[in-house]
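Chemist: turn this into a model:
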Amino acid sequence: MTEPFQTRTLPESVDAIAPDQSEIRFLVQVEGGSMVHCCLPVGAVSLAVTHRTVEEVWYVLSGQGELWRQQGEQQQIVTLQPGLSLSIPLGTHFQFRNTGRDPLQFIIVTMPPWPGADEAVRVPDYWPTS
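Modeler: Sure thing, here's the model as predicted:
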């Protein structure tokens, strides 16, 4: 259970490295969901993953990139740019990359709250990683 009221400023330092290798800074969490700030450095490509139990919604703050997502036979590549919001439904395979000159930064809300590193399962990469 979380505190009844939470207020948090974006931390300067990284709190965790996500299973996909992006940089995570923890924000607030409630019983039904959690929020983090995600950053992918210039030139970086995440690892492709799918989630066991959570869904996500993203809001891009800054930078440029691309997101590949696939569920069953349906797949798409989305250009990530400031102001864009999108969903990662349960069971979606996804991978993202920074194609710009600045860090790619976005907010992620996870429902239910992120349970831990075992939540993400590696799937075959769409883009090669270094």
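Chemist: only C-alpha atoms from now on, for both contacts and neighbour counts.
Modeler: OK.
Chemist: spatially nearest residue to residue 97 (excluding sequence neighbours)?
Modeler: Excluding its sequence neighbours, the residue lying closest to residue 97 (CA to CA, 6 or more residues apart in numbering) is residue 45, at 4.2 Å.
Chemist: tally up the residues packed near the one you found, please.
Modeler: 23 (other CA atoms under 10 Å).
Chemist: what of residue 73?
Modeler: 5.
Chemist: what do you get for residue 13?
Modeler: Each residue near residue 13 was counted by other CA under 10 Å, and the total is 9.
Chemist: hang on, it in a strand?
Modeler: No. Under the criterion used here (DSSP: H, G, I helix; E, B strand; the rest coil), residue 13 is coil, not part of a strand.
Chemist: was I right to think it contacts residue 25?
Modeler: Yes. Residue 13 is within contact range of residue 25, at 7.4 Å (criterion: CA atoms under 8 Å).
Chemist: circling back: against residue 31, how distant is the residue nearest to residue 97?
Modeler: Here the distance between residue 45 and residue 31 works out to 31 Å (CA to CA, to the nearest Å).
Chemist: please give the structure of this sequence too, so both can be compared:
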Amino acid sequence: MPPDPPLADSLFATKPLGASPDATAPDGAAVRLLLTLPGGSMAHFELPAGAVSHAVTHRTVEEVWYVLSGEGALWRRHGGAERIEALAPGTAVAIPLGTAFQFRAEAAAPLAFIAITMPPWPGMDEALPAAGPWTPTVPAGA
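Modeler: You can find the predicted model right below:
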């Protein structure tokens, strides 16, 4: 026998991408919240064309990103390793726990990506400011 509709709704969550952002991330990107399960959460992020985020590091979560549109660059530093890599549609990147990171969008278009956060995003105090290679151009979320 199938579960009652309220239970089925909680088991099989579905959510369309919101028309407007739900929040501004600590790094300054616009956030549209998607779904959360006990092991992780998913959100859509967008940085305006030509913008530079704030450099941050996370206290307890790690992330996997998948770039949907736009182009840009991602700086990451973990321990003694540091690099800047190109971001373009179809690129996936990892942000391991303890990694400082900062990203920027090229001038031609906004940079949009999906991020999976593991465990689920706990709140705005999760991100700590870090020293990055670029000067931020957007306000940080509070």
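Chemist: the strands in the second structure, which residues?
Modeler: 23-24, 30-37, 40-47, 56-58, 62-69, 72-78, 81-87, 92-95, 100-105, 111-118, 127-129 (DSSP state E).
Chemist: could you check the angle the third one makes with strand 100-105?
Modeler: Read that as strand 40-47 of the second structure. 50 degrees (axes from the mean of the first three to the mean of the last three CA atoms, to 10 degrees).
Chemist: enumerate every residue touching the closest residue to residue 88 of the first structure other than its chain neighbours.
Modeler: Spatial nearest neighbour of residue 88 of the first structure, excluding adjacent residues (CA to CA, 6+ apart): residue 56 at 5.0 Å. Residues in contact with residue 56 of the first structure (CA atoms under 8 Å, 6 or more residues apart in numbering) are 87, 88, 89, 108, 109, 110, 111.
Chemist: what residue in the second structure is paired with the third one?
Modeler: In the second structure, the residue matched to residue 89 of the first structure (TM-score structural alignment) is residue 96.
Chemist: what do we get in the first structure for residue 61 of the second structure?
Modeler: The alignment partner of residue 61 of the second structure in the first structure, by TM-score structural alignment, is residue 54.
Chemist: mind listing what the residue nearest the centre of the second structure touches?
Modeler: The second structure has residue 115 as the residue nearest its centroid, 4.6 Å off, counting by CA atoms, centre = their mean. The contact partners of residue 115 of the second structure, by CA under 8 Å, 6+ apart, come to 42, 43, 44, 45, 63, 64, 65, 66.
Chemist: map the fourth one across to the first structure for me.
Modeler: Pairing criterion TM-score structural alignment: the partner of residue 45 of the second structure within the first structure is identified as residue 38.
Chemist: next up, the contacts around the closest residue to that match other than its chain neighbours.
Modeler: Counting by CA to CA, 6+ apart, residue 24 is the residue found nearest to residue 38 of the first structure once chain neighbours are left out, at 4.8 Å. Residue 24 of the first structure sits next to 14, 15, 16, 17, 18, 36, 37, 38, 39 when contact means CA under 8 Å, 6+ apart.
Chemist: among those residues, which recur in the second structure?
Modeler: Using both residues aligned by TM-score structural alignment, their matches' CA atoms under 8 Å, the second structure keeps these contacts from those: 14, 15, 16, 17, 18, 36, 37, 38, 39.
Chemist: does the first one touch residue 22 like I think?
Modeler: Put plainly, it is residue 14 of the first structure. No. Assessed by CA under 8 Å, residue 14 of the first structure is found out of contact with residue 22, at 9.9 Å.
Chemist: give me the more crowded residue out of those two.
Modeler: Remark: of residue 14 of the first structure and residue 22, residue 22 carries more neighbours, 21 against 15, as counted by other CA under 10 Å.
Chemist: counterpart of that one in the second structure?
Modeler: Under TM-score structural alignment, residue 22 of the first structure pairs with residue 29 in the second structure.
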